[in-house]
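*Asks:* structure here, sequence nowhere to be found:
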């Protein structure tokens, strides 16, 4: 018993790197049993990310693959594929970010799997939707940031196209995929039937960007240019104080007028450029410049005290190092210590959301490659002799013991 709203849901996870693992980690954190199927080379993130104590266990892999079990199968071998089919026979969810043409060659396309398991929720996370001409092209996060207009928003704001220094499109799409799976599970609870879900990165990020920036171009013909001039202002950023940086958000009239008083510019409340939220948006560049000039007059701590008393939204600027000692996150127990069985003392981020009906109770450490191959395949009816034979052929890998050694022997390969 794991606890959590997805307790009892079995997920077969054929994903790698970030977009798929973010999806399946979200399901796992909510109590789903997630079986991560990896090739003999392992998930690329095991080795491509910087920072590790042992080969194949990078810090990034550990963060994205908690609460999962790893089964190592060579799907190019018939025996490995047979084990995969047995895993999928009674699974609730199958998630993959492998290109559809490759899945079809393996016999893991949605039509084939739904015929054999009509209750399956089949989620394909794709770079591009199947209806468009880019279908089946390969892509990673920066490709999608470039195509979807994310990089272009930086050029509009700063004069230079840039990527967000996070794999943001992977995270956003992975979370949308997890959400979509939840919707499909809800529908299955009423209809009893499964379905196929297609979650394309490009279309989702185009929607993400244009929901913010289509604006006047929503109308046909457009009533103005694309782009939210407030968000695209070069001064839409943390602003300098006497000793650091601060971010403020006086958006309502009450907040803006209180802010004007705080910077000794109370007369601005009567300035037609700043007297309403609509006017301040239309004159965002001037408004942001006034904010920047005013905030430069005091220290960050002074402003936090002054603006806090006025109920004006404000926060100090945190570096990545600051974030790890942020007092609110410390109060919330956000960074949790863990003794990983092979990687020693580590820190893991706490699942931020809480369900009053119960949360996952058995926190699982990120697995070594093929760590759970033997236990999972035994649960499908494989004997020790069969496991030894599959291991000798290279169809599986992991801590597979010989029959003589007993169930508890062996170390991860």
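*Replies:* Yep, it's here. Quick caveat, the model's predicted, so the values are computed rather than measured.

*Asks:* can we go C-alpha only for contacts and neighbour counts from here?
*Replies:* Fine.

*Asks:* tell me how far residue 274 lies from residue 284.
*Replies:* As for residue 274, its distance to residue 284 is 9 Å (criterion: C-alpha to C-alpha, to the nearest Å).

*Asks:* same thing with residue 65?
*Replies:* Distance of residue 65 to residue 284, computed by C-alpha to C-alpha: 42 Å.

*Asks:* next up, a structure to set beside the first:
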């Protein structure tokens, strides 16, 4: 099998919890050699979520394709080991608060001295400059402060968070993209540089037309729940056995939709003649559509509408979505054998490569599992490794991790 896109790239990963580990997992999935350096006791996520055979499936879902080294970076001997690893690395990923690396002695100047070709990828809450740079960050707070939460829900519910930790994930994605771009720039003769992605700013970049309209008008969008803020008809409609989601995003598709449900004549009426009027009279139009689709089942309408080119689907529970035949066809649920922990189920790879398909090369690592292997590759001999373990600088590897 051909090499994966990032084969040969070495990543030293100091991240923990979610945003940073998601970034480094993406790099590992793409073929990079990722060494996850964990503090004594390991990443906190190892103890969170549902466990089977002692393994957190939450942790497993974000830390595949990595090796684990347990290292005490509060001690200068631990930092010395880290520096030796960084000397042969391409990328350092971290998601400490801004300034923490410098307090460890790893200033920009020191990192450049260790390895002038090192790309430093930082994921944080608000960015490394500005009045909020030193604030602690969490997904819930970033959702609130980015304007994102205020656009969710309805006027009755008030602001609502999104269930997945979306700001962590978007920041992790941007950080991984930035890392790959910085690698490409370095290959083209440019400098090795620092890449930063913050949760709040990453989420703001995803606000799309909501930001555009707010910037143009100076007005906040009104939360519209499942209705589209600038398009109608659009949303959930009630068939005889439950809701269907319908997204007629253009005038042509609106016409197809209204024809299929027998209401095309309404588009000639002044109150529904164009999108602006339909948005203004949304409640009235939705009531008429609901009355029309109530005569058919979800399956009937979804088949009929999709055949007509109208995007539609059923609101599935998460377990239903994970068992969906399309998800199976896309191999988006993986059964990964893990020695000592049985088979671990996790989500698959959303990026598809035609010639170098992504795969799980390394199951989720036990805490410190690869310590000796990593240090041997960095030039340590067995006596040096034994001394680091004996002095509490490095973990010996915990099969129950």
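*Replies:* Okay, I see it. Everything quoted here is computed from the prediction, not taken from an experiment.

*Asks:* TM-score them against each other, please.
*Replies:* The TM-score (TM-score structural alignment, normalised by the length of structure 2) is 0.91; 398 aligned residues with a C-alpha RMSD of 2.5 Å.

*Asks:* returning to what we had before: who has more neighbours out of residue 65 and residue 284 of structure 1?
*Replies:* With other C-alpha atoms under 10 Å as the criterion, residue 65 of structure 1 and residue 284 differ in neighbour count, and residue 65 comes out ahead with 26 against 23.

*Asks:* what about the helices in the stretch 101-250 of structure 1?
*Replies:* 110-116, 141-147, 150-158, 168-191, 201-213 (DSSP state H, counting those that start in this stretch).

*Asks:* closest to residue 350 of structure 1 out of those?
*Replies:* Each of those was scored for nearness to residue 350 of structure 1 using C-alpha to C-alpha, and the closest is helix 168-191 (16.4 Å).

*Asks:* whereabouts in structure 2 does the closest one align?
*Replies:* Residues 166-189 of structure 2 are the counterpart of helix 168-191 of structure 1, counting by TM-score structural alignment.

*Asks:* could you do stretch 59-70 of structure 1 as well?
*Replies:* Residue correspondence for stretch 59-70 of structure 1 in structure 2, counting by TM-score structural alignment: residues 57-68.

*Asks:* straight-line length of that stretch, end to end?
*Replies:* This stretch, stretch 57-68 of structure 2, spans 16 Å end to end (C-alpha to C-alpha).

*Asks:* next: stretch 62-70 of structure 1.
*Replies:* From start residue to end residue, stretch 62-70 of structure 1 stretches across 12 Å - C-alpha to C-alpha.

*Asks:* in it, what's buried?
*Replies:* 62-70 (16 or more other C-alpha atoms under 10 Å).

*Asks:* now intersect these with the helices, please.
*Replies:* Among those, the members found in helices (DSSP state H) are 62-64.

*Asks:* which one among these gets closest to residue 307 of structure 1?
*Replies:* Of all these, the one with the least separation from residue 307 of structure 1 (C-alpha to C-alpha) is residue 63, at 36.1 Å.

*Asks:* so that closest one is in contact with residue 348, correct?
*Replies:* Yes: taking C-alpha atoms under 8 Å as the definition, residue 63 of structure 1 is a contact partner of residue 348 at 6.7 Å.

*Asks:* got any residues that touch both of these two?
*Replies:* When contacts are counted by C-alpha atoms under 8 Å, 6 or more residues apart in numbering, residue 63 of structure 1 and residue 348 have no shared neighbour.

*Asks:* just the endpoints, please. Distance across stretch 265-284 of structure 1?
*Replies:* From the first residue to the last, stretch 265-284 of structure 1 extends over 17 Å; the measure is C-alpha to C-alpha.

*Asks:* tell me how many other residues crowd residue 387 of structure 1.
*Replies:* The criterion is other C-alpha under 10 Å. On that basis, residue 387 of structure 1 has 22 neighbouring residues.

*Asks:* what's the match for residue 365 of structure 1 in structure 2?
*Replies:* With TM-score structural alignment as the criterion, residue 365 of structure 1 lines up with residue 363 in structure 2.

*Asks:* need the contact list for the closest residue to its match other than its chain neighbours.
*Replies:* Once flanking residues are discounted, residue 363 of structure 2 sits nearest to residue 64: 5.3 Å by C-alpha to C-alpha, 6 or more residues apart in numbering. Residues counted as contacts of residue 64 of structure 2 (C-alpha under 8 Å, 6+ apart) are 25, 28-29, 360, 362-365.
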